[in-house]
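>>> Here is a sequence with its predicted model. Questions after.
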Amino acid sequence: MTKEEAASSAPVSLKRTVLKTVATVGVTVVLIALLRQFLAALLWFDKVAGWHVGGVILQTLAADGIAKQQQMIAAGLMVLCFLIAVVLVRVGERLLSRH
């Protein structure tokens, strides 16, 4: 690869990396917001369906009020949302590169 080819591909690569980073962060934020809405709807769903699964899930996530465990659960859910976002961005990138 010549110096000219390397110089011309560097800005494209940088732009692509920045775009993928912004997309990943954006998708992560959307997934976290959706997760929050889903968790908020669990009690309503239990009431409508007559189940207690949502309450059990929320009770488990509450970790019996132990702040350290609650923080670890929240961090784990955020990491999970981030990993899902990475996969979604990669799949989107592959779909866009086909066209």
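That came through fine. Please read these numbers as outputs of a predicted model, since none were measured by experiment.
>>> drop to CA atoms for contacts and neighbour counts, all remaining ones
OK.
>>> What segments of the chain are helices?
Remark: helices assigned in the chain by DSSP state H are 3-49, 53-62, 67-98.
>>> Adding mean neighbour count, write the ones you listed out as CSV.
Below are the helices of the chain laid out as CSV (neighbours: other C-alpha atoms under 10 Å):
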stretch, mean neighbour count
helix 3-49, 13
helix 53-62, 15
helix 67-98, 14
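>>> Could you measure from the residue nearest to residue 43 when sequence neighbours are not counted over to residue 13?
Leaving out its chain neighbours, the residue that sits closest to residue 43 by C-alpha to C-alpha, 6 or more residues apart in numbering is residue 54, at 5.7 Å. Distance of residue 54 to residue 13, computed by C-alpha to C-alpha, to the nearest Å: 45 Å.
>>> another structure for you, compare them:
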Amino acid sequence: MHSNTPPSLPAESLKRTAVKTVATVALTVLLIVLMRGGLTALPWLDHVTGGQVGKSVLQFLAVDGVAQKQQWVAIALMLVCFVVAVGSVKLAERLLRRS
């Protein structure tokens, strides 16, 4: 006799989900902080190398000072960090299951 109601989630599954969520959020924040730090280092990199790559990247991200475009660029960069964090957590989970 099978019931149509799904089984309740065991405590271990809830714990694993909570850990993965916290890890994803923490990794996303860390990636954003690292990206911001990397962007602030671009002028120094140009100074050391004598190039203009850092300046070009910063000009691209500034999108001519248009606030709405800057917001879209910021949102896109945060989403990239989030997607990388999700992928990293999933990869770590697979590696931990194998061991």
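Nice, thanks for sending it over. Model, not experiment: these values are computed from the prediction.
>>> Find the residue at the geometric middle of the first structure.
Nearest to the mean C-alpha position of the first structure, by C-alpha atoms, centre = their mean, lies residue 81 at 2.6 Å.
>>> Aligned against the second structure, show me the partner of that one.
Taking TM-score structural alignment as the criterion, the aligned counterpart of residue 81 of the first structure in the second structure is residue 81.
>>> Which residues are in contact with its match?
Residues in contact with residue 81 of the second structure, defined by C-alpha atoms under 8 Å, 6 or more residues apart in numbering, are 28, 31-32.
>>> same question, residue 71 of the second structure
By C-alpha under 8 Å, 6+ apart, the contact set of residue 71 of the second structure is empty.
>>> What distance do you get for residue 53 of the second structure to residue 60 of the second structure?
Distance, residue 53 of the second structure to residue 60 of the second structure, using C-alpha to C-alpha: 11 Å.
>>> Between the two ends of stretch 61-73 of the second structure, what distance do you get?
7 Å.
>>> Relative to the whole chain's centre, how far out is that stretch?
20 Å (C-alpha atoms, centre = their mean, to the nearest Å).
>>> With stretch 9-18 of the second structure instead?
Computed by C-alpha atoms, centre = their mean, the chain-centroid distance of stretch 9-18 of the second structure equals 23 Å.
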